[in-house]
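>>> give me coordinates for this.
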Amino acid sequence: MLEFLEKNIGTVSNNQGSFSIDLTQANDTDVLVFSTIGYKSKSVRVSNLRTDSKTLENVRLEREIYELNEVVVKPGAFRTVNLGRSFGRTRLSAGFANNKLGNELAMEFNAGKTAFFPERFEAVISTNTYGKIKLRVNVYEAANGVPAKNILSENIFVETEIKKGILSVDLTPYDLRVTGTFFISLEIIEDMGEGRLHFVADYKGKPILTRAVSQGNWRSQDDVSLNFSVIGKQEVGKSK
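Coordinates of the predicted model:
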């Protein structure tokens, strides 16, 4: 993924790594950020791209080393927990700010003080006029009330043709463990064109957060919440 730092402008490479991005409106002092899950991001000034044609050839991302806190596992009880809530009957729906590549929407969840192991993420689609769609699921730590560091070490892609119903994503292969507040988002990874992709929504609950690209600023949609859920196992008692 490539984005201008602190600007809502960016793009995503295809499966072969090819990409294009328009630099005609960029200033020499603007910074282009190269990023992908599992690797450290790298920043390059636009002035370097314009003066040295080999700058892109020299962009190499280093693998990110994830240092996890020590976990002491003891025999004990676990319970199944659903951190979302049912909206019941509602005619309200909401979705991405627009259906262009890089758009992302996130919801906040709170696992409390004991360890929570996410096993499944669910989003209730109210309308999908596209047919097959491809999205990426992201899981973030929270900082200052917004998503911060992505805790995934590999991409979670999901494809679906559901027109109306529950989009369910298996999280068990990723060995996730969270405590406290965290965010889960859906991200558009290809331009979808004309059409509608909406999710069941309500006026009550945590607000939607949206952004145009992964280096862009998060914006809160205070008037609406989405029917997103995270189901998993939680320790009964204290964790260390």
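
>>> C-alpha from now on. contacts and neighbour counts both.
Fine.

>>> tell me where the protein has helices.
For the chain, the helices defined by DSSP state H cover 46-51.

>>> now the farthest one out in it, which residue is it?
For the chain, the largest distance from the centre (C-alpha atoms, centre = their mean) belongs to residue 51, which lies 34.2 Å off.

>>> one more sequence to fold, the one below, so I can look at both together:
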Amino acid sequence: MILELKPFSYHFFFYFLCALNFSVFAQNQVRGVVFDSDTKETLPFVNIGIVNKGVGTVSNFDGKFYLDIDEADFSKNDILQFSSVGYKTIEVKISEVNFNNTLFQKIVMQPEAMQLNEAIVSAKFLKSKKGDVVGFSYPSKNKFGYWKGDGSLGAELVTRISVDKKRHYLKNLHFYVNENYSDSVLVRINVYKGGTIYPEDKLLKKNLTKMIGKSAGMVTVDLKPYNLIVDEDFSIGLELLKVYGKRVGLVLAADYRPSTSYRRYVSQGQWKTFRGDAMTFYVNTSTLSDGDISQISDYSRNKTLLKLQ
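Predicted structure coming up:
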């Protein structure tokens, strides 16, 4: 799978897709099922891979995963990592991995402590607030971001969005699909804090997924149920979770204005930075005052107390 942000030729892209034929020669396959330690239920869309080594995947709807690993390509100290929003990360050295390709290994993840003081913002409250748009809403004619090939699960396209020091409540994400050669594609929306070199610390602590069909055009994702409030730069993007059909060929519009974007080719892979490039990702927001935050905090605290009683 190749994930790029660059000027694009549709004819070359279609020819490349038709001619592409990947063969994987792996000496070992790690198979497993990921479970929640408390509920004993299986966990979908867990990020699994060798950290920064370009080998990774995500668990499917049933919590199962298949990962081909050639031990000769890695040192004994390389890390096989399991991570998921809301759960403690698991790290295992390659030297400790059980390479048994006939049995499904049981991976148990522990939930992280929940934050009970999460802000709660009502739709009625937002109607009186000033609206704004942050991000990049003007698609370029010759810049695109796309996944192509057979699709490496967990690959991401992310763009950094600058905001002023006011508090912005994130309401809706918009992005534009130019072409989709797949039957459909399932993606996860990830929102990261912007104060790090690469996207690391997720603001969105729950799985938010979106199915993208064949139709071109604007796609809107509702962020309001997740109560995201930012007062500094943040990064937002899409992560590939599942491809329906034989190949992935999803082409997204990029903006002609400069910013910083990031990509990684596979789950747990290494981030690469693109300076001067931005995907056409933009977000509707409402600006909140200090008084608004106080009201929201009081309301949230009261709701929490009611839940605990």
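
>>> thinking again about what came up before, pull the contacting residues for the residue farthest from the centre of structure 1.
For residue 51 of structure 1, no contacting residues are found, by C-alpha atoms under 8 Å, 6 or more residues apart in numbering.

>>> tell me, how many residues neighbour the residue nearest to residue 193 of structure 2 when sequence neighbours are not counted?
Leaving out its chain neighbours, the residue that sits closest to residue 193 of structure 2 by C-alpha to C-alpha, 6 or more residues apart in numbering is residue 234, at 4.8 Å. A count of neighbours around residue 234 of structure 2, defined by other C-alpha atoms under 10 Å, yields 21.

>>> state the distance from residue 234 of structure 2 to residue 282 of structure 2.
As for residue 234 of structure 2, its distance to residue 282 of structure 2 is 12 Å (criterion: C-alpha to C-alpha, to the nearest Å).

>>> and the contacts of the lengthiest strand in structure 2?
Looking only at structure 2 and at elements set by DSSP state E, the strand with the highest residue count is strand 167-180. With contacts defined as C-alpha under 8 Å, 6+ apart, strand 167-180 of structure 2 is touched by 213-224, 227-231, 248-253, 280-289.

>>> and it, which stretch of structure 1?
Using TM-score structural alignment, strand 167-180 of structure 2 corresponds to residues 115-128 of structure 1.

>>> what residues sit buried inside that stretch?
Buried residues in stretch 115-128 of structure 1, counted by 16 or more other C-alpha atoms under 10 Å: 115-119, 121-128.

>>> just checking, what residue in structure 2 corresponds to residue 185 of structure 1?
Counting by TM-score structural alignment, residue 185 of structure 1 corresponds to residue 237 in structure 2.

>>> scratch that, residue 229 of structure 1
Under the alignment (TM-score structural alignment), residue 229 of structure 1 maps onto residue 282 of structure 2.

>>> what sits against the residue lying closest to that match once chain neighbours are set aside?
Among residues not flanking residue 282 of structure 2 along the chain, residue 135 sits closest, at 4.2 Å (C-alpha to C-alpha, 6+ apart). Contact analysis of residue 135 of structure 2 by C-alpha under 8 Å, 6+ apart lists 161, 162, 280, 281, 282, 283.

>>> tell me how far the second one lies from residue 275 of structure 2.
Relative to residue 275 of structure 2, residue 162 of structure 2 is positioned 14 Å away (C-alpha to C-alpha).

>>> of those two, who's got more company?
Neighbours were counted for residue 162 of structure 2 and for residue 275 using other C-alpha under 10 Å; residue 162 has more, 16 against 11.

>>> just checking, the more buried one touches residue 234?
Yes: using C-alpha atoms under 8 Å, residue 162 of structure 2 is in contact with residue 234, at 6.7 Å.

>>> quick one: end-to-end length of stretch 22-34 of structure 1, please.
15 Å.
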